[in-house]
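**Q** Quick one: sequence plus predicted model below, questions after.
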Amino acid sequence: MKIAVDAMGGDNAPEAVVCGAVRAAQNYHEEIILVGQEDKIRAVLKAHNAENTPGITILHAPDLVDMHDDPATVLRAKPQSSMAVALNLVKKGEADAIVSAGSTGALLSGATLFCKRIKGVRRGAVAPVMPCKGGQVLLIDAGANTECTPEYLLQFGVMGSLYMQKIKGIANPRVGLVNNGSEDSKGDPLRKEAYALLKAAGEAGHINFVGNVEGRDVPLGACDVAVCDGFAGNVMLKTIEGVAKFMAGAIKDVFTANLGTKLAYLACKKGMDDFRSLFDQDAVGGAPFIGISRPVIKAHGSSNDTAFMNAIRQAIEYKKSGMIEAIEQNVQHMTAE
């Protein structure tokens, strides 16, 4: 398997990207193509004594996508950027998947342009997995589509359910529609129409629809797949991340207040370490663009080498899972009638 990695994307590129790719090549034994400015990539490899790492190859791309570039047009304007060249490798079948920490909008536009959506899928969606009480929940969409139709939300629900089956091994994932109340009468016209479509899909046996879920109930394990438009999903994602950081800081302040609390911390250090690991973004790696006909993994912009290693692992798992084939086989269940 060959994984194309955008070596110039992200806040810590190319250092973190290259180091993460080296670790991935060593751990997962798949071929990794580092796409970007060759001199900079080689300099990082040399600095870490990794110039001869088995499985690592370099493809020179002189340009790069800046976070200030227009996401909708940048890949056409910069065809020699690392992101565009990496996507083109996947398009031509010279790579099986792509990982990038570059602009989310540019990556989604490029994935749609180069790799195409699965036939019948209206929009690709970015779908991160978050910790919740009792396990994990998939948030779909988390920012790719700020304006949605009811049919988009139906498709997100079906595709999200397939993801949790194929990738996470949940036999019958519970699909919930994020809304401002749990009653079926709640919500704006988008949510009400989407509710009807998801309910019908549930009654037909295509998904396990559990109805509306409020934002506060998503982290409490109310569903395995939380369906929402990209605007609401991104706000929810960032809010949960912010609250987690606030809570971690507040707990640290409690335990470092005086000698007594420091001693108390030592007594429950294992539990605190486990708590922190729940919100470890580096261990997750990134989020897939579900609905695209090739595996596309978006790593967090601030990813370090551990996060990049795990994002590459995600790309490998996604390719092997049969997820894309499962969507193709179920796309007839995703159309509003």
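**A** Arrived safely, thanks for sending.
**Q** drop to CA atoms for contacts and neighbour counts, all remaining ones
**A** OK.
**Q** So which residue is smack in the middle of this structure?
**A** What sits nearest the mean C-alpha location of the chain, by Cα atoms, centre = their mean, is Ala287, with 0.8 Å.
**Q** I'd guess it is in a helix, am I close?
**A** No. Looking at Ala287 with DSSP: H, G, I helix; E, B strand; the rest coil, it is strand, so not inside a helix.
**Q** Not counting its neighbours along the chain, what's nearest it?
**A** Pro128 (4.6 Å; Cα to Cα, 6 or more residues apart in numbering).
**Q** roughly how far apart are that neighbour and Gly221?
**A** According to Cα to Cα, to the nearest Å, Pro128 and Gly221 sit 15 Å apart.
**Q** quick one, helices of the chain?
**A** With DSSP state H, the ranges of helices along the chain come out as 15-28, 38-47, 74-77, 82-91, 104-110, 150-166, 189-203, 230-255, 259-267, 269-278, 281-284, 305-321, 323-330.
**Q** what's near enough to touch Thr57?
**A** Neighbour list for Thr57: 31-34 [criterion: Cα atoms under 8 Å, 6 or more residues apart in numbering].
**Q** cool, and Ile140?
**A** 125-128, 156-157, 160, 225-230, 233.
**Q** Adding distance to Cys148, write the residues you listed out as CSV.
**A** Listed next are the contacts of Ile140 as CSV, based on distance: Cα to Cα, whole Å:
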residue, distance to Cys148
Ala125, 11
Val126, 13
Ala127, 15
Pro128, 18
Phe156, 10
Gly157, 13
Gly160, 16
Val225, 17
Ala226, 15
Val227, 11
Cys228, 9
Asp229, 6
Gly230, 8
Gly233, 12
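**Q** and the comparison structure, right after this:
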Amino acid sequence: MNATNGQGTVLAIDAMGGDAGPKAVIDGAAYAVRKGLKSRFVFFGDQEQLEPLIASAQELAGAEIRHTDNVVAMTDKPMHVLRRGRDTSMWSAIGAVAAGEAQAVVSGGNTGALMAVARKQLGMIKGIDRPAITALWPTPRGRTVVLDVGANVEANEDQLVQFAIMGEAFFRSLTKVEKPSVGLLNVGAEDLKGHELIRTAARVLREADPEMDFKGFVEGNDISKGTVDVVVTDGFTGNVALKSAEGAARLLGQWMKETLTGTLNAKLGALMMAPGLRKLKDRIDPSSNNGGVFLGVNGVVVKSHGGSDARGVASAIKVASSLARRPFQNAIAETVKAVMDRREQLSEAVEEDQTIKAAVV
């Protein structure tokens, strides 16, 4: 397998996944290398389309192409892909991780299919029911991990507890913070707010994982404040929050552009503030934070936004490369087991207490 830039990790890239087609993917990989990425690439997809694109990017000289005949469409149902998608670029890219030929996979393709194929080929971490997708949310303190942002429309209390454990281990792996703070997204911070499911999840976390720095409930505005390191919610709520934030960031960027180019004086002022404005643009641009990680599967799977440009694809690739060097799956499995064991012990203690009380009566 040939290197593109040094003897780094090997990344399997689904080159056909995404709305913009393979050009954005190849341009994104080249951009990541220009920014200092030390990884090797294996691109999966239509060789006839990929060869000229890679040949025109000198940063990718020597990159490997593995031809696949088909592509997972955005409209394909996950079950259809599981039954008939073995000759697709997505299936083959994930297969490279399953076979140990690559340490991480990046795809901008169909989210549901990506989750189903990852579960099928990589398997789940013991004790985890479903994968969850993370988002790295920019805050004044750095970044907050939010999950789930789209893998599961609904989640029960046990799954929310699992998401909290996965998010904590993921944040620790990214930052080396020993005890990340965790909060459950709710309509209010008070203990009595919200529906029964989320209140039960909060109670279970407090009782079964005393080692976690669990702060209780947080509200929507706490995400951007960086009130906690990890925000846990179901995929429906998380996805709505994420898309709303992305839309607001793009609207703000458009308003700034209109304001700073509306008059000659505004243009002169913008010219003088150019370095600061570029820094601000980088901070609020959703492309700078692209790359949702599938937590819960036995491998590093990064979902790039389907509409990402080259800069966004590069961001997802950098996330994959970073995580490939920081395994966190074992930490998740160990914590889940400890929490579930403690929960079982607490349940047995309650049953024993009730039995004693009944005997006394």
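**A** Happy to help now that I have it. Predicted model only: the values in this text are computed from it and were never measured.
**Q** what do we get in the second structure for Cys228 of the first structure?
**A** Using TM-score structural alignment, the partner of Cys228 of the first structure in the second structure is Thr233.
**Q** and what of Ala16 of the first structure?
**A** So, by TM-score structural alignment, Ala16 of the first structure is matched to Ala24.
**Q** so how far is Arg206 of the second structure from the nearest residue to that match once chain neighbours are set aside?
**A** Closest residue in space to Ala24 of the second structure, ignoring its immediate chain neighbours: Ala310 at 4.9 Å, by Cα to Cα, 6+ apart. In this view, Ala310 of the second structure and Arg206 of the second structure are 43 Å apart by Cα to Cα.
**Q** Isn't the residue nearest to the centre of the first structure up against Ala127?
**A** Yes. Counting by Cα atoms under 8 Å, Ala287 of the first structure touches Ala127, with 5.5 Å between them.
**Q** Can you report how many residues lie near Glu348 of the second structure?
**A** Glu348 of the second structure: 12 surrounding residues under other Cα atoms under 10 Å.
**Q** next one: Asn52 of the first structure
**A** Asn52 of the first structure has 11 neighbours, counted by other Cα under 10 Å.
**Q** With Ala111 of the first structure instead?
**A** Going by other Cα under 10 Å, the residues that sit close to Ala111 of the first structure add up to 26.
**Q** That one maps to what in the second structure?
**A** Checking TM-score structural alignment: Ala111 of the first structure goes with Ala118.
**Q** Val297 of the second structure versus the residue lying closest to Phe236 of the second structure once chain neighbours are set aside, what's the distance?
**A** Once flanking residues are discounted, Phe236 of the second structure sits nearest to Val153: 4.5 Å by Cα to Cα, 6+ apart. Applying Cα to Cα, the value for Val153 of the second structure to Val297 of the second structure is 18 Å.
**Q** which of these two has more neighbours?
**A** Legend: neighbour count by other Cα under 10 Å for Val153 of the second structure and Val297, higher for Val297 (23 against 13).
**Q** Return the residue of the first structure aligned against that one.
**A** In the first structure, the residue paired with Val297 of the second structure is Ile292, using TM-score structural alignment.
**Q** Contact partners for that match?
**A** Contacts for Ile292 of the first structure were tallied using Cα under 8 Å, 6+ apart; they are 111-112, 115-118, 124, 324.
**Q** Could I get those in TSV, plus columns for distance to Met272 of the first structure?
**A** Below are the contacts of Ile292 of the first structure laid out as TSV (distance: Cα to Cα, whole Å):
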residue	distance to Met272 of the first structure
Ala111	39
Thr112	42
Cys115	43
Lys116	44
Arg117	42
Ile118	43
Gly124	37
Ile324	38
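**Q** What does Ala307 of the first structure correspond to in the second structure?
**A** Using TM-score structural alignment, the equivalent of Ala307 of the first structure in the second structure is Gly312.
**Q** Correction: the previous question concerned Ala326 of the first structure.
**A** Aligned by TM-score structural alignment, Ala326 of the first structure pairs with Ala331 of the second structure.
**Q** What sits closest to that match if chain neighbours are left out?
**A** That would be Ala169: by Cα to Cα, 6+ apart, it lies 6.3 Å from Ala331 of the second structure.
**Q** can you check Thr104 of the first structure too?
**A** Nearest non-adjacent residue to Thr104 of the first structure (Cα to Cα, 6+ apart): Lys298, at 7.0 Å.
**Q** what's the answer for Glu183 of the first structure, then?
**A** Using Cα to Cα, 6+ apart, the closest residue to Glu183 of the first structure is Asn212 (6.7 Å).
**Q** State the number of residues packed around that neighbour.
**A** 26.
**Q** That one matches what in the second structure?
**A** Per TM-score structural alignment, Asn212 of the first structure is aligned with Phe217.
**Q** that older thread, my guess is the match of Ala111 of the first structure meets Ala96, correct?
**A** No. With contact defined as Cα under 8 Å, Ala118 of the second structure does not reach Ala96; the gap is 11.2 Å.
**Q** just to revisit the earlier point, tell me the counterpart of the residue nearest to Ala331 of the second structure in the first structure.
**A** Aligning on TM-score structural alignment places Ala169 of the second structure opposite Leu162 in the first structure.
**Q** is it true that the match of Cys228 of the first structure touches Gly183?
**A** No. In this structure Thr233 of the second structure lies outside contact range of Gly183 using Cα under 8 Å: 9.1 Å.
**Q** ok, back up a step: wait, the match of Ala169 of the second structure sits on Gly322?
**A** No. With contact defined as Cα under 8 Å, Leu162 of the first structure does not count as touching Gly322 (9.9 Å).
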